[in-house]
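Peer 1: the sequence isn't on hand, but the structure is:
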């Protein structure tokens, strides 16, 4: 039974997954989901500032950063496409410097990777301290999550991992992130019926006002709290200057180098000697 469930949850290779996920995202149901995600993301992404923003996605044909004011937007592809000409890289081994990106968006990237911990650690590595991490993922506690469990042949996107929001926030706290906001969206049923999809905006309006946590996706906004370690030089105590000598005592005694005291002759003897001379 365990082997059967594992076979049903097999995630295709990133090169093979990208065109399949792009095709589904451009379908009527996928397009309704993307519009709902952009509506949830718009007020957050419009307040992201900096020089560089990175989008990690298994669907490089979908851009979620159009409303972002950041000048330099980066989105990698798993394979070279002469039509898009996007840079090629592995999401779990990014060719970027540590602490070099102001904001990172994970657009269902954690849902379609066999090693979510590695991907999350790589996104944490490139994100600069104080930067923001935005995560869009499928919500297992939803009609979409139930639909994924009920489908015998889990084709894209129903072969996603559907990581729970609580589990993901626990991972973020272990990586020294502060979770600022969690919101939900995509309250339409997972059906491609045109009449049902025409009411998607109405579903979003009413269920979002009620704060319903059973949307098809969740949006997590977190900030990286870990600061770079700066080595601090030890503060050595100041040494006092060595004493050059000690003042003579009023008795006229002189101290030798070994700490002995040499008595001086009495003054009357000195006067007698002077008189004899």
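Peer 2: Arrived safely, thanks for sending. No experiment lies behind these values; they were computed from the predicted model shown. Residues are numbered from 1 along each chain as shown.
Peer 1: use CA for all of it now, contacts and neighbours both
Peer 2: Will do.
Peer 1: next helix or strand past the helix or strand encompassing residue 203?
Peer 2: Element membership for residue 203, per DSSP states H and E: helix 200-209. Beyond helix 200-209 on the C-terminal side, the first helix or strand identified by DSSP H and E is strand 217-224.
Peer 1: and the next helix or strand past that next one?
Peer 2: Following strand 217-224 in sequence, per DSSP H and E, is strand 254-255.
Peer 1: and that next one, how far from the chain's centre?
Peer 2: When distances are taken as Cα atoms, centre = their mean, to the nearest Å, strand 254-255 is centred 72 Å away from the chain's centroid.
Peer 1: what's it packed up against?
Peer 2: Using 3 or more Cα pairs under 8 Å, 6 or more residues apart in numbering; DSSP states H and E, the elements in contact with strand 254-255 are strand 261-262.
Peer 1: contacting residues for the residue nearest to residue 177 when sequence neighbours are not counted?
Peer 2: Leaving out its chain neighbours, the residue that sits closest to residue 177 by Cα to Cα, 6 or more residues apart in numbering is residue 224, at 4.7 Å. Applying Cα atoms under 8 Å, 6 or more residues apart in numbering to residue 224 gives the contacts 124, 127, 128, 129, 130, 131, 132, 133, 176, 177, 178.
Peer 1: same check, this time on residue 81
Peer 2: Residue 81 makes no contacts at all, as judged by Cα under 8 Å, 6+ apart.
Peer 1: SS state for it?
Peer 2: coil (DSSP: H, G, I helix; E, B strand; the rest coil).
Peer 1: what does residue 47 give?
Peer 2: Applying three-state DSSP: residue 47 is coil.
Peer 1: count of neighbours near it?
Peer 2: 12 (other Cα atoms under 10 Å).
Peer 1: residue 19 looks like it's in a helix, true?
Peer 2: Yes: assessed by three-state DSSP, residue 19 belongs to a helix.
Peer 1: okay, the nearest residue to it once chain neighbours are set aside and residue 23: tell me how far apart.
Peer 2: Excluding the flanking residues, the one nearest residue 19 by Cα to Cα, 6+ apart is residue 59, at 7.4 Å. Counting by Cα to Cα, to the nearest Å, the gap from residue 59 to residue 23 is 9 Å.
Peer 1: put this next to the first one:
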């Protein structure tokens, strides 16, 4: 992520719409991460959301870019163990992490494919990744498209928003199988808390009637390793051979 995109996203997350998104994502992340078990978890980017707050893993890290603002680094140090890194070159050993959370990282990264490749590398087999993103196929996405024409943007302009089908294709190429997808934030793209709150009833209606049109999505994927299967201990096979019954004809020969 560039310094320009970090500043733009940080400023937007402190707006009424940003607070609305953070509240929904925090609730959804708490529900998801509470049931994911392991030892090592990392949240990359957007420290304004404590994605690992409900995680019960013993080792948790909060990562920001080396170009992060002072406020972001302060938030990192206040939450989990804060580290500064390059998202495209993660300083973790291959197959060493159980969980990686990417809140709005791919859409603001210069090389989103490389970030995903690094995530796949550091995850253990059956390790899990959670990705948050803005949904282009939503009222907010339409508003952003109109804003680019009228020079009145609603979301940060530095981001390139990724549709869910496109993201699923990227994950599939890396053997990251999507387990679940969640959508939220169905209120129209208002700029004030007053109007966003007045349309809060659209949250339950959207989940029921137009579930794929939420302004934000969250994808939960699992790293699959091809050709990997569980087998029993070798001595079981040897034991099975040694305890085989002797055919009746052989028994008769021995009696003779």
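Peer 2: Arrived safely, thanks for sending. Small disclaimer: the values here were computed from a predicted structure and weren't measured.
Peer 1: hang on, the earlier thing: settle it for me: which of residue 59 and residue 23 of the first structure has more neighbours?
Peer 2: The neighbour comparison of residue 59 of the first structure against residue 23 (other Cα under 10 Å) goes to residue 59, with 24 against 13.
Peer 1: thinking again about what came up before, tell me which of the contacts of residue 224 of the first structure fall in strands.
Peer 2: Assigned to strands by DSSP state E, the following of the contacts of residue 224 of the first structure qualify: 127, 128, 129, 130, 131, 132, 133, 177, 178.
Peer 1: please report how far the last one lies from residue 225 of the first structure.
Peer 2: Look at residue 178 of the first structure and residue 225 of the first structure: by Cα to Cα, they are 7 Å apart.
Peer 1: which one of these two is surrounded by more residues?
Peer 2: residue 178 (19 against 16).
Peer 1: give the contact list for that one.
Peer 2: Residue 178 of the first structure neighbours (Cα under 8 Å, 6+ apart): 172, 222, 223, 224, 225.
Peer 1: let's have the residues you listed in JSON lines, adding distance to residue 159 of the first structure.
Peer 2: Putting these into JSON lines (distance: Cα to Cα, whole Å) gives the following:
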{"residue": "172", "distance to residue 159 of the first structure": "24"}
{"residue": "222", "distance to residue 159 of the first structure": "26"}
{"residue": "223", "distance to residue 159 of the first structure": "29"}
{"residue": "224", "distance to residue 159 of the first structure": "30"}
{"residue": "225", "distance to residue 159 of the first structure": "33"}
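Peer 1: closest to residue 183 of the first structure out of those?
Peer 2: Nearest to residue 183 of the first structure among the contacts of residue 178 of the first structure is residue 222, at 12.1 Å by Cα to Cα.
Peer 1: out of everything not next to it in sequence, what's closest to that closest one?
Peer 2: Excluding the flanking residues, the one nearest residue 222 of the first structure by Cα to Cα, 6+ apart is residue 179, at 4.2 Å.
Peer 1: now swap in residue 217 of the first structure and tell me
Peer 2: residue 138 (4.3 Å).
Peer 1: alignment lookup: the one you found to the second structure.
Peer 2: Using TM-score structural alignment, the equivalent of residue 138 of the first structure in the second structure is residue 134.
Peer 1: burial measure for that match, as a count.
Peer 2: Neighbours around residue 134 of the second structure, by other Cα under 10 Å: 26.
Peer 1: same question for residue 273 of the first structure.
Peer 2: Neighbours of residue 273 of the first structure (other Cα under 10 Å): 9.
Peer 1: not counting the helix or strand containing it itself, show me its contacts.
Peer 2: If you go by DSSP H and E, residue 273 of the first structure is part of helix 267-276. Outside of helix 267-276 of the first structure, no residue comes within contact range by Cα under 8 Å, 6+ apart.
Peer 1: now the aligned partner of residue 96 of the second structure in the first structure: how far from residue 112 of the first structure?
Peer 2: Counting by TM-score structural alignment, residue 96 of the second structure corresponds to residue 100 in the first structure. Taking Cα to Cα as the measure, residue 100 of the first structure falls 25 Å from residue 112 of the first structure.
Peer 1: repeat that for residue 68 of the first structure.
Peer 2: Residue 68 of the first structure is 24 Å from residue 112 of the first structure, where distance means Cα to Cα.
Peer 1: next: residue 211 of the first structure.
Peer 2: Using Cα to Cα, we find residue 211 of the first structure at a distance of 27 Å from residue 112 of the first structure.
Peer 1: those two - which one has more neighbours?
Peer 2: residue 112 (23 against 12).
Peer 1: now which residue in the second structure aligns to that one?
Peer 2: By TM-score structural alignment, residue 112 of the first structure lines up with residue 108.
Peer 1: what residues are up against that match?
Peer 2: Going by Cα under 8 Å, 6+ apart, residue 108 of the second structure touches 1, 2, 5, 6, 158, 159, 160.
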